[in-house]
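*Asks:* When you get a sec, could you give me coordinates for this:
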Amino acid sequence: MPSETPQPSFVLVRPQMGENIGAAARAMWNFGLDRMRIVAPRDGWPNPKAVAMASGAGRLLDEAQMAADLPEALADCTYVFATTARPRELTKPVFSPEGAMKKAAELIGQGEKVAVLFGPERAGLENDDIAKANAIITVPVNPEFASLNLGQCVLLTAYEWRRQADTVPEEVTDLGKNDWATNAEIEALVTHYEDRLVEAGYFFPPEKAPGMKTVFRNLWSRMRLTRADVQMLHGIMRQMVRWKEHSDK
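*Replies:* You can find the predicted model right below:
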């Protein structure tokens, strides 16, 4: 069983080589992290090459949560970081690894569930992946050679978590009778709005629709919503649709 120590989940998104998954597990366990999630590994699962590379950290692979896609992997999370070395055209807070793990420690100390995304080895996370995150982690590497191995990136982030872990605050944010919305609840809300906007012809012209949807989803990920906020926004959209249908009669 994973330890009960408060910590973020490290999510490997479409990893390609078993050796790199094993190296990531070993890096995590070096710094006391044992909550690994794996999204759609290229070579299937389980992977004997991952086990061999993990050495003494094989338990993390045995207990890793498998997910078919990213929304499934993030369903219970309330705050998500995405690691990337390349500049993106998405408006998000950008943290250093140290700053990100300090923020993660604060959020986890308040009872939130935090995840950190790591992309596949060939090109890293795609914009659609990053659009689902609340913030970006960028490592200050040599601009002429910015590529980090998956295991190296996990190691660096895990190290910064270890440095911050002892500073997790004891207090919990008072949300009254409310809770932060989970990623699954946000995903359902965004899908609700996106579907209605598709019906209204908002995403036009067709060739620009995919990019418009990515920007639209990125907008939602920048907002911290409670479950009450989500329920209210669902109600607003339902009422607008009912009003439109009534006015057309």
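*Asks:* use CA for all of it now, contacts and neighbours both
*Replies:* OK.
*Asks:* Identify the residues contacting the longest helix along the chain?
*Replies:* Ordering each helix of the chain by length in residues (DSSP state H) puts helix 227-247 first. With contact meaning CA atoms under 8 Å, 6 or more residues apart in numbering, helix 227-247 is reached by N178, D179, W180, A181, T182, E185, I186, L189, H192, Y193.
*Asks:* right, and M212 touches F203 too?
*Replies:* Yes. With contact defined as CA atoms under 8 Å, M212 reaches F203; the gap is 6.6 Å.
*Asks:* sorry, back to before: can you give me the buried ones in the longest helix of the chain?
*Replies:* D229, V230, L233, H234 (16 or more other CA atoms under 10 Å).
*Asks:* With stretch 158-172 instead?
*Replies:* Neighbour-count burial for stretch 158-172, counted by 16+ other CA under 10 Å, picks out A158, Y159, E160, W161, R162, Q164, A165, V168.
*Asks:* And this one, please, so the two structures can be compared:
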Amino acid sequence: MNSPAIILVRPQMGENIGAAARAMLNFGLDHMRIVDPRDGWPNERAVALASGAGRVLDTAMVRDTLGEVCADLNYVFATTARSRDLTKPVMTPERAMQHARALSAQGLKVGVMFGPERAGLENEDVIRADALITVPVNPDFASLNLAQCVLLTAYEWRRQDADIPPEVLELAGARLAEGGEVEHLLDRLVKALDARRFFWPEHKAASMQASLRNMFHRLPLTETDTRTLHGVVRHLAERTPKD
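*Replies:* As a prediction, the model looks like this:
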């Protein structure tokens, strides 16, 4: 079974990256992806804190943008401690990892995003996710260390049994679209709509585009769906609008 990729988005301290690697390997996860680490890469402090889990760091994917590390993933969770003005399924770590196992059992690639230590993920990051993970912590002290949050997720992955939960998506021979395929479709759709002055008034254009992208990332689009929608966008772009 494919284990989920643990994605650290703009981590600020090497120590937390190393501690996250240890937490991952404790529970059998070894696929780490790092986006734009503040102190560069490689990081000596990360290696020191990783201790016996250094091999997780040795094979980590390090990229400048979130889009690059999510491009080949079929389903992405985002961890967050605060409410968002985005419509997404919200799960506990336990439920999320049950769902992750079901998806992985189908051969799909799953990722879990964790934000920077100071403020967590930004809305622009969360938009790329298919679902949210929220830990039911003490509301009077909700702050979790990055490595602690990774450990909770890895633990829930490890302790799930092999039974596939009932929410398995029936793909009927198709496969879920990868993140890069969805982004390519969205870029084309936004460009076509912008040419038709859809994003109006101008001061609302950014929020309208964010809502559109969030909606598409929330949908379980298949590869066939994206090809069909590319055809729809092309057909509409070629038609001359009537007054």
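*Asks:* Fetch the TM-score of the aligned pair.
*Replies:* TM-score for the superposed chains, counting by TM-score structural alignment, normalised by the length of structure 2: 0.94, backed by 241 aligned residues with a CA RMSD of 1.7 Å.
*Asks:* Relative to G56 of structure 1, which of the buried residues of helix 227-247 of structure 1 is nearest.
*Replies:* Closest approach between the buried residues of helix 227-247 of structure 1 and G56 of structure 1, by CA to CA: V230, at 43.1 Å.
*Asks:* The closest one matches what in structure 2?
*Replies:* In structure 2, the residue paired with V230 of structure 1 is T226, using TM-score structural alignment.
*Asks:* now swap in K92 of structure 1 and tell me
*Replies:* Per TM-score structural alignment, K92 of structure 1 is aligned with K88.
*Asks:* Show the contacting residues for the residue nearest to its match when sequence neighbours are not counted.
*Replies:* Ranked by CA to CA, 6 or more residues apart in numbering and with sequence neighbours excluded, the top spatial neighbour of K88 of structure 2 is A131, at 5.4 Å. A131 of structure 2 sits next to V76, F77, A78, K88, P89, V90, M91, R218 when contact means CA under 8 Å, 6+ apart.
*Asks:* Whichever of these end up buried, select them in ChimeraX.
*Replies:* One line in ChimeraX is enough to select the buried ones among those; burial here means 16+ other CA under 10 Å:
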select :76,77,78,88,90,91,218
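*Asks:* Find the pair from the contacts of A131 of structure 2 with maximum spatial separation.
*Replies:* Maximum pairwise distance among the contacts of A131 of structure 2 (CA to CA): 14.0 Å, between M91 and R218.
*Asks:* For structure 1, just list every one of the strands.
*Replies:* 9-13, 36-39, 65-67, 79-83, 94-95, 114-118, 135-137 (DSSP state E).
*Asks:* need those in JSON lines with distance to M53 of structure 1, can you?
*Replies:* Compiled in JSON lines, those are given as follows (distance: least, CA to CA, whole Å):
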{"stretch": "strand 9-13", "distance to M53 of structure 1": "16"}
{"stretch": "strand 36-39", "distance to M53 of structure 1": "15"}
{"stretch": "strand 65-67", "distance to M53 of structure 1": "19"}
{"stretch": "strand 79-83", "distance to M53 of structure 1": "23"}
{"stretch": "strand 94-95", "distance to M53 of structure 1": "30"}
{"stretch": "strand 114-118", "distance to M53 of structure 1": "18"}
{"stretch": "strand 135-137", "distance to M53 of structure 1": "26"}
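*Asks:* Out of the ones you listed, which is closest to A146 of structure 1?
*Replies:* That would be, of these and by CA to CA, strand 79-83, which comes in at 12.4 Å.
*Asks:* ok, residues contacting the closest one?
*Replies:* Defining contact as CA under 8 Å, 6+ apart, one finds that strand 79-83 of structure 1 is touched by 100, 112-119, 125, 130, 132-138.
*Asks:* Could you check how far stretch 210-222 of structure 1 is from the centre of its chain?
*Replies:* Distance, stretch centre to chain centre, for stretch 210-222 of structure 1: 15 Å (CA atoms, centre = their mean, to the nearest Å).
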